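Undergrad: This is the structure alone, sequence omitted:
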């Protein structure tokens, strides 16, 4: 498994609250949910390489 890249993320507190609730609803951590959302957006945009 590839090592994950760490980086700081500044985010509006209200948006973080939304993400926190959404992540809990999906049984994910906030970090895991943000990664999931970004991966789905990259797939839809055709930016993620096909496996």
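TA: All right, it came through fine. In this text, all values refer to a predicted model and were calculated from it rather than measured experimentally. Numbering: from 1, shown residues only.

Undergrad: Going by C-alpha atoms from here, please, whenever you check contacts or count neighbours.
TA: Fine.

Undergrad: Enumerate every residue touching the residue nearest to the spatial centre of the chain.
TA: Computing the C-alpha centroid of the chain and ranking residues by CA atoms, centre = their mean puts residue 34 first, at 1.5 Å. Going by CA atoms under 8 Å, 6 or more residues apart in numbering, residue 34 touches residue 19.

Undergrad: ok, structure two:
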């Protein structure tokens, strides 16, 4: 797996708080939750490259 690319993201404090709560509810880190949501949005828009569809296993895996 290629190394992960760090990226600085500035968020509105209310959006950040909502994402933190959602991540905690899903037993994910905030970073993992944001990555999960981005992957899901890309997949739904059919813009997720085939090799990027996997993601990490474990706490980051969808719980459904």
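TA: Perfect, thanks for sending it. Here the structure is a predicted model, which means the values were calculated and not measured.

Undergrad: Mind reading off the mean deviation between the strand or helix carrying the residue nearest to the centre of the first structure and the second structure?
TA: Using DSSP states H and E, residue 34 of the first structure sits in helix 30-44. Compared with the second structure after fitting, helix 30-44 of the first structure deviates on average by 0.2 Å (mean CA distance after the TM-score superposition for the first structure).

Undergrad: Distance from the chain centre to that helix, please.
TA: Mean-position distance between helix 30-44 of the first structure and its chain equals 4 Å (CA atoms, centre = their mean, to the nearest Å).

Undergrad: Buried residues, it. List them.
TA: 30, 33 (16 or more other CA atoms under 10 Å).

Undergrad: The residue nearest to the centre of the first structure pairs with which position in the second structure?
TA: Matched to the second structure by TM-score structural alignment, residue 34 of the first structure sits across from residue 34.
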